[in-house]
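J.: Sequence and predicted structure, then a few things I'm wondering about:
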Amino acid sequence: MTSSVLDQLREMTTVVADTGDIAAIKRLEPIDATTNPSLILKAAQMPEYADLIDAALGRVDRSGKSQDEIIEDAIDQIGVGVGSEILKIIPGRVSIEVDARLSFDTDAMIEKARKLVGLFDGMGVGRDRLLIKVAATWEGIRAAEVLEGEGINCNITLIFNFAQARASAEAGVFLISPFVGRILDWYKKTNPDTTYTAENDPGVLSVTEIYQYFKDNGFKTVVMGASFRNTGEIKALAGCDRLTISPALLDEMAEDNSDLPRQLEDKGATKTPGAKLDEKTFRWEMAADAMATEKLAEGIRGFAADSEKLEKIIADML
């Protein structure tokens, strides 16, 4: 009997769970897990996480702090609490996101990342089990470059075009997350009469281009496809370094016993990278790409909105 598509995928790709739902992670047994403000917001509203939230709030030092500072600390503690619980289940790493509202402030992102690493250290979690997520702005990539130099590995998220990926690799970032499904969403909305399949899915094609460029040029940065809309997109990227997948799609693949051929393969470096992308060129390539510009801004706004919702919930709890 043919093994499931999920089992076959695990033979060639590291499977990451795109959820903050600890019960789902226990059931699906991924290597790594990733969280974001939207997922943390959901967890904070689930009754089964009430004790975890209470424990996180209990760790907040309120002395001499304003209400806003206390709420900020509480949210950091909740993220660290959820991440620490996830790490008790998985053998690999958990990604924890820096507040999206800091996405254009390099120094603030560095400071926040150091704080999160320190909080995890207080919970007995070393930096070797963490990935700090920052948005793929020029400032975010520069922050990640500094953090990588301090031994704090980063996950550059909200990647929608090649310039973001290239700049991240040239900065020596540990991992990038190109958003497959959100790219497809934009093209479907822009071209409603076009039928997209795995073969012409613009999100799949983007990740394929990035993966091939990284391998051909010997970049060590891990490519982790994210934000999938269907299992066809996942199958089309079989062999990618990592794929972060929602529980619903993981379950669907676990029930699918069709054959899964490898699509991406690292055949070793054949080229030498040229000069690094500079800020001027990076910003122009982003401005010239309407999809990437719109989706990056939309992603930052979405995560920021969920952070604001979480702040209101925490304020009521406090």
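T.: Perfect, I can see it now. For clarity, every value in this text was computed on a predicted model and none was experimentally measured.

J.: C-alpha from now on. contacts and neighbour counts both.
T.: Noted.

J.: biggest helix in this structure, by residue count?
T.: In the chain, with assignment by DSSP state H, the single longest helix is helix 290-317.

J.: chain center to that helix, what's the gap?
T.: 15 Å (CA atoms, centre = their mean, to the nearest Å).

J.: residue contacts, the closest residue to residue 228 other than its chain neighbours?
T.: Take residue 228 and drop its neighbours on the chain: the residue closest to it by CA to CA, 6 or more residues apart in numbering is residue 181, 4.6 Å away. Applying CA atoms under 8 Å, 6 or more residues apart in numbering, we find residue 181 in contact with 203, 226-229.

J.: that's a helix at residue 283, yeah?
T.: Yes - counting by DSSP: H, G, I helix; E, B strand; the rest coil, residue 283 is located in a helix.

J.: What's the local residue count around the closest residue to it other than its chain neighbours?
T.: Sequence neighbours aside, residue 138 is the residue nearest to residue 283 in space, at 7.8 Å (criterion: CA to CA, 6+ apart). If you count neighbours by other CA atoms under 10 Å, residue 138 ends up with 20.

J.: Next one for the comparison:
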Amino acid sequence: MDQLEQLKQITTVVADTGDIDAIRAFKPVDATTNPSLLLKASQDPKYAHLLDEARIWAEKQGGGSQELLNNMTDRLAVLIGKEILSIIPGRISTEVDARLSFDTQATINRARRLIDLYQEFEIPQDRVLIKIASTWEGIEAARVLEHDNIQCNLTLLFGFSQAMACADAGVFLISPFVGRILDWYKANYPDQDFSGNNDPGVESVTRIYNYYKANGYGTIVMGASFRNADEIRSLAGCDRLTISPALMQELESSDMPLHARLTADNCYSEDQPFSLSESKFRWMLNEDAMASTKLAEGIRNFAADQVKLESLLSQ
């Protein structure tokens, strides 16, 4: 049994791609998309008909120029999500526009709009996760949406304060970013060894996983943004891992034994749970230079790709 198949025995494998052919090949349970992945997919000629369909539908809705662009990009995200859901047995994660990351009500409205668009294709909301950046405003939006049975995937999660607030809000799933954490530490501490168990991204997900399990939180931990297959192997046993096609291919090419590194049984955490006020959350995030830097950077990058996607659609 290759390592990808071994991993599937102990962890739910999620495809981190908008490439439908890759999803068909690797047979994950769930899949995730984001503006960057949608932009990449939209530049592939085989998806041109989906761009045309999104554009025609949006033009029929009318409205101002920005509303037209919003409708185009949301419709495209749902069309690609619909195609993916025809292949996988589980859920698709579809992201709210990153430019709304600091507006709770606008995030709620856009999330409900995405769910409505999926339901137009008779796709029930329990097959969709709404991806939202793990800002204070995003987490509060998720609190409201979860209450309405719209389950959320809180993304761009780098710091422990974000994980604590998500659990407190009853978020369905979080996506702590492993590789981007490693990127920051390598850039800021170039002489240190961050290989193997010293990888700070792996350490972060392990800490969150143990905190959730030890304290009885039901929020699912899904490691994301991997830079190498060793990070994935080090988190084998985590609730879910979202993996790029290239790294799934690397795991598939190895038949070395793979064992669970994380297990829910007898987890221990030195971190004690407490509810975070907004001011405490912002202070803890501010004190974490890596998390605050990477969160802001991630939002800017997703927003930039959203603009590029709008430009592509408007042509």
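T.: Arrived safely, thanks for sending. Please read all numbers here as calculations on a predicted model, not as lab measurements.

J.: How alike are these chains, TM-score-wise?
T.: Superposed pair, TM-score by TM-score structural alignment, normalised by the length of the second structure: 0.97. Supporting alignment: 314 aligned residues with a CA RMSD of 1.4 Å.

J.: re earlier: which ones among the contacts of residue 181 of the first structure are found in helices?
T.: Those of the contacts of residue 181 of the first structure lying in helices (DSSP H): residue 203.

J.: Looking at the contacts of residue 181 of the first structure, spot the one nearest residue 44 of the first structure.
T.: Relative to residue 44 of the first structure, the closest of the contacts of residue 181 of the first structure is residue 227; by CA to CA it sits at 21.6 Å.

J.: Alignment lookup: residue 7 of the second structure to the first structure.
T.: Under the alignment (TM-score structural alignment), residue 7 of the second structure maps onto residue 9 of the first structure.

J.: Can you report how many residues lie near its match?
T.: By other CA under 10 Å, neighbour count at residue 9 of the first structure equals 24.

J.: That one: what's it in contact with?
T.: With CA under 8 Å, 6+ apart, residue 9 of the first structure has these contacts: 15, 238-239, 260.

J.: at 7 Å instead, please
T.: residue 238 (CA atoms under 7 Å, 6 or more residues apart in numbering).

J.: quick one: the strands in the stretch 101-250 of the first structure?
T.: Along the stretch 101-250 of the first structure, the segments classed as strands by DSSP state E, counting those that start in this stretch run 130-135, 154-159, 175-178, 222-225, 242-245.

J.: still on that earlier bit, please say which position in the second structure the residue nearest to residue 228 of the first structure maps to.
T.: Alignment note (TM-score structural alignment): residue 181 of the first structure maps to residue 179 of the second structure.

J.: Residue 102 of the first structure now?
T.: Aligned partner of residue 102 of the first structure by TM-score structural alignment: residue 100.

J.: cool, and residue 47 of the first structure?
T.: With TM-score structural alignment as the criterion, residue 47 of the first structure matches residue 45.

J.: number of nearby residues for its match?
T.: For residue 45 of the second structure, using other CA under 10 Å, the count is 10.

J.: Same question for the one 4 residues further on.
T.: For residue 49 of the second structure, the number of neighbouring residues by other CA under 10 Å comes to 11.

J.: likewise residue 66 of the first structure?
T.: Each residue near residue 66 of the first structure was counted by other CA under 10 Å, and the total is 10.

J.: what's the distance between the aligned residue in the second structure for it and residue 233 of the second structure?
T.: For residue 66 of the first structure, the aligned position in the second structure is residue 64, judged by TM-score structural alignment. Using CA to CA, to the nearest Å, one gets 48 Å for the distance from residue 64 of the second structure to residue 233 of the second structure.

J.: and residue 93 of the second structure, that one's in a strand?
T.: Yes - judged by three-state DSSP, residue 93 of the second structure forms part of a strand.

J.: I'd assumed residue 128 was in contact with it.
T.: Yes - assessed by CA atoms under 7 Å, residue 93 of the second structure is found in contact with residue 128 at 5.9 Å.

J.: Between those two, point out the one with more neighbours.
T.: Remark: of residue 93 of the second structure and residue 128, residue 128 carries more neighbours, 27 against 23, as counted by other CA under 10 Å.

J.: Aligned to the more buried one, what sits in the first structure?
T.: Using TM-score structural alignment, residue 128 of the second structure sits opposite residue 130 in the first structure.

J.: What lines up with residue 89 of the first structure in the second structure?
T.: Aligned partner of residue 89 of the first structure by TM-score structural alignment: residue 87.

J.: Point me to the helix or strand that includes the closest residue to that match other than its chain neighbours.
T.: Counting by CA to CA, 6+ apart, the nearest residue to residue 87 of the second structure once its immediate chain neighbours are dropped is residue 24, at 6.4 Å. Using DSSP states H and E, residue 24 of the second structure sits within helix 20-26.

J.: repeat for residue 9 of the second structure
T.: Using DSSP H and E, residue 9 of the second structure falls in helix 3-10.

J.: Helix 3-10 and the helix or strand following that helix, what's the angle between them?
T.: Counting by DSSP H and E, the next helix or strand C-terminal to helix 3-10 of the second structure is strand 12-16. In terms of direction (axes from the mean of the first three to the mean of the last three CA atoms, to 10 degrees), strand 12-16 of the second structure departs from helix 3-10 by 130 degrees.
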